[in-house]
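Undergrad: sharing a model that was predicted from the sequence below.
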Amino acid sequence: MEFINSNWNELLHMTLAHIQLVGLAVGVAILFGVPFGIYITQKETLANLVLAVAGIIMTIPSIALFGIMIPILSIINQGIGFLPAFLALILYSQLPIIRNTYVAIKNVDPNIRDAAIGMGMTIWERLYKVEIPLALPIIMAGIRMAVVLTIGIGAIAAYIGAGGLGVYIARGISTSYETMVQVGAVAVSILAIASDFLLGQIQKRLSPEGAKVSKVART
């Protein structure tokens, strides 16, 4: 607590930097991943390929992926810092977002889909008014997993100069300062738990709406 009190402003700054890195990465991943997850529901072969590639990316150790980014982005003088960490976190976020979107849309009750077709809805109307509302809680669960995942991986991004709470962990390890490592690790854990709780509450709020849409569609 003494360390936290004496370094409160720096800790707050690092927390905000960590939130910014994760928030931007997951935000961009959502913009690409959700539409792409919906698109591949109509193309089974492409879906298998995309999910396999996303799964392979998830198996790459984060420090190794950061290392791969360095020589590639060094071409534009961005080998270390925010950009490589940002791109790596986008890649790590894709699997849970694309997979959950794909599974959610594919698992919409066929009877509900047939009812929407029978009402004369176009593909886009059916998607916007029926399928996405029903799939939203599961899509939200994928986003929730992506956020928690990237908060943890984002801590390692400090090793390539991306900032955030991982700076305390990296600095503490290099100087054998256990208190600094512990504060950094606990701060990352608290941020992940708080984010998971907040997004869980949002997911719960979305679920009843999905149930209402499902009930109306069945009627």
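TA: Cool, got the structure. The structure displayed is predicted, hence computed values, not measured ones.
Undergrad: only C-alpha atoms for contact and neighbour calcs from this point on.
TA: Will do.
Undergrad: Thr45: neighbouring residues, count only.
TA: A count of neighbours around Thr45, defined by other CA atoms under 10 Å, yields 10.
Undergrad: put this next to the first one:
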Amino acid sequence: MNQSLGEQLLKQLSQRWEDLLYALLQHMELVMMSMAIAIIVGVPLGILVTRFISLKKWVLGGAGILQTIPSLALLGFMIPFFGIGMKTAVAALFLYSLLPIIRNTCTGILDVDKATIEAAKGMGMTNGQILFKVKLPLALTVIMAGIRTATVINVGTATLAAFIGAGGLGDFIFIGISRNIDALILLGAIPAAVLALLLDSVLGYTEKLTTPRGLKI
């Protein structure tokens, strides 16, 4: 039975490899666009929370609530604002990606050693200089871990974009389910899993590179 499924998978791959490549590129576009927006918004929000601690409960709580909304429901909520297609998918994926990035940015900055901050103040550094030259470099590893987590989650969630006509690898999964063709489901699921593992490895390596070996102030 496994051999039969394998043969079906190879047959589908030989017939649809061009469509698969296009879907993979679409999937990567969805992930990259939503992650870029999430980083641009999430990191500053995380920094803001460290400056105004009273906002922490509201910002992290709001991002946490977004995480609890079922993926398909969130996609449905976005349709009246952005219509059917890629814009809606990117908006929903962006919202799903916020929590790990905001939380890790906030945690990374707040966990910076107080003695290091006091030493920077003693050298006459301004709050802005301390943030960009001390806190953010030391928190970068934790921030990268949040981005890494959000990216891996994003790759899996992006498969649901097919249900609103946004394309991606989810198209094969959706067609496979509707036609009861297991090989088509695997044709979408396997590349999505491989993509998630690949991005996780790349970001994991980047995370190691951002680990501070020393800080000059």
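TA: Received the coordinates, thanks. Here the structure is a predicted model, which is why all the values come from computation and not from measurement.
Undergrad: tm score of chain vs chain?
TA: Overlay of the two chains. TM-score (TM-score structural alignment, normalised by the length of structure 2): 0.93; 208 aligned residues with a CA RMSD of 1.0 Å.
Undergrad: the equivalent of Pro133 of structure 1 over in structure 2: which element?
TA: Here Pro133 of structure 1 is matched to Pro137 in structure 2, going by TM-score structural alignment. Taking DSSP states H and E as the criterion, Pro137 of structure 2 maps to helix 136-157.
Undergrad: check the mean deviation of that helix from structure 1.
TA: On superposition with structure 1, the mean distance recorded for helix 136-157 of structure 2 (mean CA distance after the TM-score superposition for structure 1) is 0.5 Å.
Undergrad: tell me the residues of structure 1 aligned with the following helix or strand past that helix.
TA: Counting by DSSP H and E, the element after helix 136-157 of structure 2 in chain order, helix or strand, is helix 170-179. Using TM-score structural alignment, the residues of structure 1 aligned to helix 170-179 of structure 2 are 166-175.
Undergrad: now do that stretch: distance to the chain's middle.
TA: 25 Å (CA atoms, centre = their mean, to the nearest Å).
Undergrad: mean per-residue distance, it versus structure 2.
TA: The superposed stretch 166-175 of structure 1 is, by mean CA distance after the TM-score superposition for structure 1, a mean 0.7 Å from where its aligned residues fall in structure 2.
Undergrad: what is the neighbour count of Lys114 of structure 2?
TA: By other CA under 10 Å, neighbour count at Lys114 of structure 2 equals 10.
Undergrad: secondary structure element holding Leu95 of structure 1?
TA: Here Leu95 of structure 1 is assigned to helix 82-106, by DSSP H and E.
Undergrad: not counting residues beside it along the chain, what's closest to whichever residue in structure 1 pairs up with Leu99 of structure 2?
TA: Mapped onto structure 1 by TM-score structural alignment, Leu99 of structure 2 lines up with Leu95. In space, and not counting its chain neighbours, Leu95 of structure 1 is closest to Ala54: 5.1 Å by CA to CA, 6 or more residues apart in numbering.
Undergrad: and that neighbour, what does it touch?
TA: Ala54 of structure 1 is in contact with Leu91, Tyr92, Gln94, Leu95, counting by CA atoms under 8 Å, 6 or more residues apart in numbering.
Undergrad: any idea what it aligns with in structure 2?
TA: Using TM-score structural alignment, Ala54 of structure 1 pairs with Ala63 in structure 2.
Undergrad: and the longest helix for structure 2?
TA: Taking DSSP state H as the criterion, structure 2 has its longest helix at helix 2-51.
Undergrad: helices or strands up against that helix?
TA: Under the contact criterion of 3 or more CA pairs under 8 Å, 6 or more residues apart in numbering; DSSP states H and E, helix 2-51 of structure 2 touches helix 56-68, helix 86-110, helix 136-157, helix 182-209.
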